[in-house]
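Peer 1: Got a predicted structure here, sequence first:
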Amino acid sequence: MKLKTNYPVDLHCHTTGSDGADTPKELIDSAAELGMKVIAITDHDVLPPSKIEVAEQMVDPVVYAKNKGVKLLPGIEFSCETEIEDVHVVVLGCDYTDPKILEINQKIVDSKIDAYQKLVELLSEKGYPMTWEEVLNYNNISRKPEDVQKKLIFNLMAEKRYVDTWSDAKLLIRNDPQLSIKREKPGAIEIIKLAHETGGIAILAHPYLIDPVVKTQGETMSRDDFIKTLVNAGLDGIEAAYTYDKTTYKGELTKDEIIKKVALDYQDKVKIISGGSDYHADYKKTDKNIRSIGECGITWEYFQQNERLAKL
């Protein structure tokens, strides 16, 4: 089958398990139609699905994908660092039934519910009325409170025409101190350690979405120095090929310039130069800044030849 997208391996995709619009089955089906070799389900701060519904039966998503000619990697994109925005670590290949994973997952769930309910209340008070029930049922999907993602709130703001796009909503909230509610997040180093203890690998997602200068635990440091602390803690990989042109990135470099710079800067510092689209099936809600599966990623040859990726 001829590949219909840029890269045959996409290690950063989302589904309705968090804030994506495709079900896991729809994601797999679309990837197969595009001729993808490998995709990863990396929903935000939630366990990957162990079963998906296919023709009214519950089946193993990895087996379903394999039968479609696609290798599926279950993963999690962990939101890390309470004081620093956009520090996300993609974890792949873990034992997701391990008690350590389940324990940290529950802590994350508890922190999200409290913070996101408060945010909805504050938005309504500031002239952007919405209800918690609207968030729970966004896109006609009934969710439990523990399954709510912050991007659902951004999406709802755009749908209500309070802003033009979800990224505008993200920036509005981020830049307003009254709305920027900090939920308790695990440290990135803690997640790297957790990944290794449970048999997996840890990849820093979209490094250039992190501010050039960060403040944490009373210290101020450059983005590069912060990432260096993660590398020293055993970070396995870093995402180079990423859809910066379709996110909240406001720096001066182009997407292609960032891809080349990250690969060059970290090729000798980490074992994996990763890539992914951060696919959310946004096309179902908007025609602006649509990301497609495999728009960014890595080559099949690199996946096969990289020792750590090949073992997944």
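Peer 2: Here it is on my side, so go on. Residues are numbered from 1 along each chain as shown.

Peer 1: going forward, measure contacts and count neighbours with C-alpha atoms only.
Peer 2: Will do.

Peer 1: What distance do you get for the residue lying closest to residue 116 once chain neighbours are set aside to residue 126?
Peer 2: Nearest residue to residue 116, sequence neighbours excluded (C-alpha to C-alpha, 6 or more residues apart in numbering): residue 150, at 6.9 Å. Distance, residue 150 to residue 126, using C-alpha to C-alpha, to the nearest Å: 18 Å.

Peer 1: out of these two, which sits in the more crowded spot?
Peer 2: Ranked by neighbour count (other C-alpha atoms under 10 Å), residue 150 and residue 126 place residue 150 first, with 17 against 11.

Peer 1: Please look at that one and residue 117 and confirm they touch.
Peer 2: No: in this structure, residue 150 is not within contact of residue 117 by C-alpha atoms under 8 Å, at 10.2 Å.

Peer 1: Next up, the contacts around residue 18.
Peer 2: By C-alpha atoms under 8 Å, 6 or more residues apart in numbering, residue 18 lies in contact with 43-44, 46, 147-149.

Peer 1: try this one side by side with the last:
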Amino acid sequence: MNRYIDLHTHTTISDGTMTPRELIEYAAKKKLAAIAITDHDSIDGIWEAKQSGKKNHVEVISGIEFSTYYKHTEIHIIGLLIDEKDKRFIKGLHEIIEARDNRNKVMVDKLQAHGFNINLDDIFATADSKVYTRAHMARAMLNKGYVSSMKEAFDLYIGNDGPCYVSREKVNPQMAIQLIRSCGGVSILAHPTLYDMNLRELDALIKELKAIGLQGIEGEYALYTKSEERYIKELAKAHDLVLSGGSDFHGDNKPYIDLGVGKGNLKINYHLLERMREIKNH
């Protein structure tokens, strides 16, 4: 019998709307065999998720998602099967979190310069989270009536091309990949079709990341078209990268994406996780 998994999810620890416990309980209802917690720049939800996993008979994979910058493009690197208790990993993670916090302060300053009465406390009030992201900023803007939707906040102000956007140049893909590898994790390039790169640029990116330790690529993802999925899998084969797959579930923050199935057509087989463990062990 086929067993299905989801290796890309978010909880209230970053920018999801389900707590780690709620997410695992939902995974059990969806009859998923395994689920990875990949909160942005945080491992704080993993322990709670694993406790819930034991009760609900769902295998919980320790993971994380890093936002990094490559030639002024935001690139996401996922770490799976990490050792979240590794001291070197924790030290490096704290440095990355500090970079995110500093970026949030600068973005708030830009929002205020554009006439929005938004401060850090408004953002903190949107969620009981350990890591605050642009999604929390968008929620604060929505709560105050400055925008009609979170999408509008991104489209007009805080998206990558928005006037209030600030990149975190300090964090690059090599830092994230090395940090993931340092604690025995498997490094995965997340959703490469979202980076607004042509085929040549994407191929060059993957070659460069492979040279510094990238081990896998997200071959199954909620927003891929069939042709995009085929192309990404061809790239993975060409560059000898392991395949991963996930919905990028955020709960109500992305209501069009459901756990395990994405927009309804995802079926990520457990054998991807088994292959990933082989990569890790070697």
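Peer 2: All right, it came through fine. The structure presented is a predicted model; accordingly, all values stated were derived computationally and were not measured.

Peer 1: which one of the contacts of residue 18 of structure 1 sits closest to residue 104 of structure 1?
Peer 2: Set against residue 104 of structure 1, the nearest of the contacts of residue 18 of structure 1 by C-alpha to C-alpha is residue 46 (10.3 Å).

Peer 1: give the contact list for the closest one.
Peer 2: Listed by C-alpha under 8 Å, 6+ apart, the contact set of residue 46 of structure 1 reads 17-18, 76-77, 105, 147.

Peer 1: So which of the residues you listed belong to helices?
Peer 2: Counting by DSSP state H, the part of the contacts of residue 46 of structure 1 found in helices is residue 105.

Peer 1: picking up where we left off before, what would the contacts of residue 18 of structure 1 look like in TSV with distance to residue 113 of structure 1?
Peer 2: Formatted as TSV, these follow (distance: C-alpha to C-alpha, whole Å):
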residue	distance to residue 113 of structure 1
43	17
44	14
46	13
147	9
148	7
149	9
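
Peer 1: Farthest-apart pair in the residues you listed, please.
Peer 2: Greatest spatial distance among the contacts of residue 18 of structure 1 (C-alpha to C-alpha): 43 and 148, at 11.4 Å.

Peer 1: Now do the shared contacts for those two.
Peer 2: Residues touching both residue 43 of structure 1 and residue 148 by C-alpha under 8 Å, 6+ apart: 18-19.

Peer 1: Name the SS class of residue 77 of structure 2, please.
Peer 2: strand (DSSP: H, G, I helix; E, B strand; the rest coil).

Peer 1: Return the residue of structure 1 aligned against it.
Peer 2: Per TM-score structural alignment, the equivalent position to residue 77 of structure 2 in structure 1 is residue 89.

Peer 1: quick one, what contacts its match?
Peer 2: Contacts for residue 89 of structure 1 (C-alpha under 8 Å, 6+ apart) come out as 77-80, 188, 191-192, 202-205.

Peer 1: that older thread, give the equivalent position in structure 2 for the residue nearest to residue 116 of structure 1.
Peer 2: Per TM-score structural alignment, residue 150 of structure 1 is aligned with residue 134.

Peer 1: Equivalent analysis for residue 39 of structure 1, please.
Peer 2: Using TM-score structural alignment, residue 39 of structure 1 sits opposite residue 35 in structure 2.
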